[in-house]
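1. sequence first, predicted coordinates after that:
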Amino acid sequence: MNAAFALSLLAIASAAAAQAPDKEVRLGSRLPVKIDKRAQDAAQVREVHQRFGECVVKKHYPEAIAYLLNHPTVDEDDREGRKLVRKLADGACLVAAADIGPGGVVMTLPDDTMRYALSDTLVRREFAAAPLTDLDRVVRLAHPSLDPAEFEPKPGKKLSQKELAELAANRGKEQARIYLSQFGECVVRVDPVKSHALLMAPVNSPAESAAFAALKPRLGECVVEGRTLELNKTIVRGTVAYGYYRLAKAPRSAAPLAPGTPQ
């Protein structure tokens, strides 16, 4: 099935740090003056993700690159991709990244969280000097595609209402994943300078908050009419990092693409 490869790793962390990214306060929400426990927990999770990415890239640099550039989807038939995921899902790195205190818990890296963390680290490692300037020479990136047959009952098999609902939910998740991948590429293309500034800023820093505020007006340019996205800081920064790294590594044409050529 063309679906994100969810990871669950045993880590030493507090229950607060194990909270999933979708519990974040949404980007643009007003935070109260007093400490918001939910936002505080989400901030801790984001820092764990960044430290995890840094550790994995340090230990498995070639594998991280191969995973990001050659395996946008890892399905059951992708033996090489699954092998890479097993190596990159480094439990020791997650234990070290979640250095918050005793009490073993299972911390989940859902959907494309690991992909986002690795991309963020690699952009800062390889492309810190200056923003991309030649994106008019790069054709549109390849993104995962949806196979409707994967989300329909097998011939001759009757499913319960619950099973049909699960298929529909999984299809929706995969559609959202594809859309987010396209969204990240679009954001980088419309404003590579502000995208670069965001990725260079430390997570949860004043510089990052300023970079999010500067980039926010451009996000609407990449929302396709009729579609909706729930965005938080983890998702926006992550998909921008993934799009940025792939665009930075993509082949360049000798001259800018002709008008009308997909970009």
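-> Right, received. Where do you want to start? What you are looking at is a predicted structure, and each value in this text was computed from that prediction instead of being measured.
2. from here on, just use CA atoms for contacts and neighbour counts.
-> Noted.
3. helices along the protein, start to end?
-> Using DSSP state H, the helices found in the chain span residues 37-59, 61-70, 79-88, 91-97, 113-126, 161-190, 192-200, 206-219, 233-249.
4. hmm, residue 132 is touching residue 193, no?
-> Yes. With contact defined as C-alpha atoms under 8 Å, residue 132 and residue 193 form a contacting pair (7.2 Å).
5. for residue 137, find the nearest of the helices of the chain.
-> Go through the helices of the chain one by one with C-alpha to C-alpha and the one that ends up closest to residue 137 is helix 233-249, at 10.1 Å.
6. which positions in that closest one come out as buried?
-> Judged by neighbour count using 16 or more other C-alpha atoms under 10 Å, the buried positions of helix 233-249 are 233-248.
7. just give me the neighbour total for residue 105.
-> For residue 105, the number of neighbouring residues by other C-alpha atoms under 10 Å comes to 15.
8. typo on my end, it should be residue 140
-> For residue 140, the neighbour count with other C-alpha under 10 Å is 17.
9. now swap in residue 40 and tell me
-> Number of residues near residue 40 (other C-alpha under 10 Å) recorded here: 15.
10. in contact with it, which residues?
-> Residue 40 makes contact with no residue, according to C-alpha atoms under 8 Å, 6 or more residues apart in numbering.
11. I'd like the distance between it and residue 47.
-> The gap separating residue 40 from residue 47 is 11 Å, by C-alpha to C-alpha, to the nearest Å.
12. ok, now residue 61?
-> Counting by C-alpha to C-alpha, the gap from residue 61 to residue 47 is 20 Å.
13. okay, now the one to match up with it:
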Amino acid sequence: MRRSAILFAVLSGALLLAPATHAQRVGSRLGPAPAQIPEGPGASKEDRARVAMYRYAECAVDNSRTRVELYLDTFPGSKAAHKAASSLSTDECLSSGQMTFNESLFRSGVYDVLYLKKFRKDGPVDFAAVPAIDYAAGSDAEAYGDPQPRVALRQIADCTVRKAPQESRKLILSMVASNAEGAAFAQIVPTVGGCVLEGFKLTFSKSVLRGVIGEALYRLSVGESQPTVAAKD
């Protein structure tokens, strides 16, 4: 029987080995669906950052879908990923105020947005026939920090989504930093624990967990939705 330790930390939303914040944008232009930085006494600094970046990702997908998809082809945390993400971080998607741009949070938001656009009404919940995804692809690119923890987290997320597709879907359909999200986290954590190797201690924030679950859920859903090609005689 597997035994594992999973520690949640309310962090800035980046994996512990991720680089420091790398870009700041100050926006004043009202573009299509710009990110509003949420206010209010009930929202923590971390949750405000998560909500703002989610809304920012929505705008980026709407404005630059092709460039966003090219960005997702880069390995998370790589220098190529930061360069591609920075090229998408324009004031056009920020209506007012100042927001620190975080590549990890941005990637998470993009996968959420893409999943909702394609699978909100009817998403697959059986991934048994979907071939294994190579989450290490591109990990040899120049990166900030050791890429292996990023690969391991995505493998754990893939395992979680395959074992608990309904709970994973419920998490990604919930609004960031909402009560529904909190309830969805509580439901999915036991499955995450079952996907962690014995003796492995995992520390990550809610935003990191949601990010890798969202990525795995989207990629597996796209894989399951691909038409089956009949083998030739």
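-> Ah, there it is. Just so we're clear, the structure is a prediction, and the values are computed from it rather than from any experiment.
14. the helices of the first structure into TSV, with extra columns for distance to residue 104 of the first structure?
-> Below are these laid out as TSV (distance: least, C-alpha to C-alpha, whole Å):
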stretch	distance to residue 104 of the first structure
helix 37-59	15
helix 61-70	27
helix 79-88	21
helix 91-97	9
helix 113-126	20
helix 161-190	29
helix 192-200	31
helix 206-219	31
helix 233-249	24
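15. of those helices, which is nearest residue 3 of the first structure?
-> Put simply, out of these the one that sits nearest residue 3 of the first structure is helix 161-190, at 6.0 Å, with distance taken as C-alpha to C-alpha.
16. what lines up with residue 121 of the second structure in the first structure?
-> For residue 121 of the second structure, the aligned position in the first structure is residue 129, judged by TM-score structural alignment.
17. residue 118 of the second structure versus residue 129 of the second structure, what's the distance?
-> When distance is defined by C-alpha to C-alpha, residue 129 of the second structure is 20 Å away from residue 118 of the second structure.
18. residue 180 of the second structure now?
-> With C-alpha to C-alpha as the criterion, residue 180 of the second structure and residue 118 of the second structure are 21 Å apart.
19. please pull up the equivalent of residue 175 of the second structure in the first structure.
-> Under the alignment defined by TM-score structural alignment, residue 175 of the second structure is paired with residue 202 of the first structure.
20. can you give me the neighbour number for the nearest residue to its match once chain neighbours are set aside?
-> What sits nearest to residue 202 of the first structure in space, not counting adjacent residues and going by C-alpha to C-alpha, 6 or more residues apart in numbering, is residue 208, at 6.3 Å. Summarising burial for residue 208 of the first structure: neighbours were counted as other C-alpha under 10 Å, giving 19.
21. now do residue 107 of the second structure
-> Around residue 107 of the second structure there are 25 other residues, counting by other C-alpha under 10 Å.
22. what of the one 4 residues further on?
-> By the other C-alpha under 10 Å criterion, the neighbourhood of residue 111 of the second structure contains 28 residues.
23. ok, now how distant is the counterpart of it in the first structure from residue 248 of the first structure?
-> In the first structure, the residue paired with residue 111 of the second structure according to TM-score structural alignment is residue 119. Distance from residue 119 of the first structure to residue 248 of the first structure, counting by C-alpha to C-alpha: 11 Å.
24. and residue 138 of the first structure, by the same measure?
-> Distance check for residue 138 of the first structure against residue 248 of the first structure: by C-alpha to C-alpha, it reads 9 Å.
25. okay, residue 129 and residue 118 of the second structure: which has more neighbours?
-> Of the pair residue 129 of the second structure and residue 118, residue 118 is the one with more neighbours under other C-alpha under 10 Å, namely 13 against 9.
26. tell me how far the more buried one lies from residue 189 of the second structure.
-> Going from residue 118 of the second structure to residue 189 of the second structure by C-alpha to C-alpha gives 25 Å.
27. swap in residue 180 of the second structure?
-> Note on residue 180 of the second structure: its distance to residue 189 of the second structure, by C-alpha to C-alpha, is 14 Å.
28. likewise residue 82 of the second structure?
-> Relative to residue 189 of the second structure, residue 82 of the second structure is positioned 29 Å away (C-alpha to C-alpha).
29. tell me which of those two has more neighbours.
-> Neighbours of residue 82 of the second structure and residue 189, each counted by other C-alpha under 10 Å, are more numerous for residue 82; the result is 23 against 14.
30. against residue 97 of the second structure, how distant is residue 146 of the second structure?
-> Distance check for residue 146 of the second structure against residue 97 of the second structure: by C-alpha to C-alpha, it reads 34 Å.
31. same deal with residue 199 of the second structure?
-> When residue 199 of the second structure is compared with residue 97 of the second structure (using C-alpha to C-alpha), they lie 44 Å apart.
32. okay, now the closest residue to residue 177 of the second structure other than its chain neighbours: neighbour count?
-> Closest residue in space to residue 177 of the second structure, ignoring its immediate chain neighbours: residue 47 at 5.7 Å, by C-alpha to C-alpha, 6+ apart. Burial of residue 47 of the second structure, expressed as a neighbour count using other C-alpha under 10 Å, amounts to 21.
33. quick check: the aligned residue for residue 47 of the second structure in the first structure?
-> Checking TM-score structural alignment: residue 47 of the second structure goes with residue 43.
34. any idea how far residue 205 of the first structure is from that match?
-> Taking C-alpha to C-alpha as the measure, residue 43 of the first structure and residue 205 of the first structure are separated by 10 Å.
35. now do residue 61 of the first structure
-> The gap separating residue 61 of the first structure from residue 205 of the first structure is 26 Å, by C-alpha to C-alpha.
36. quick one, which of those two is more surrounded?
-> For residue 61 of the first structure against residue 205, the residue with the higher neighbour count under other C-alpha under 10 Å is residue 61, and the figures read 15 against 10.
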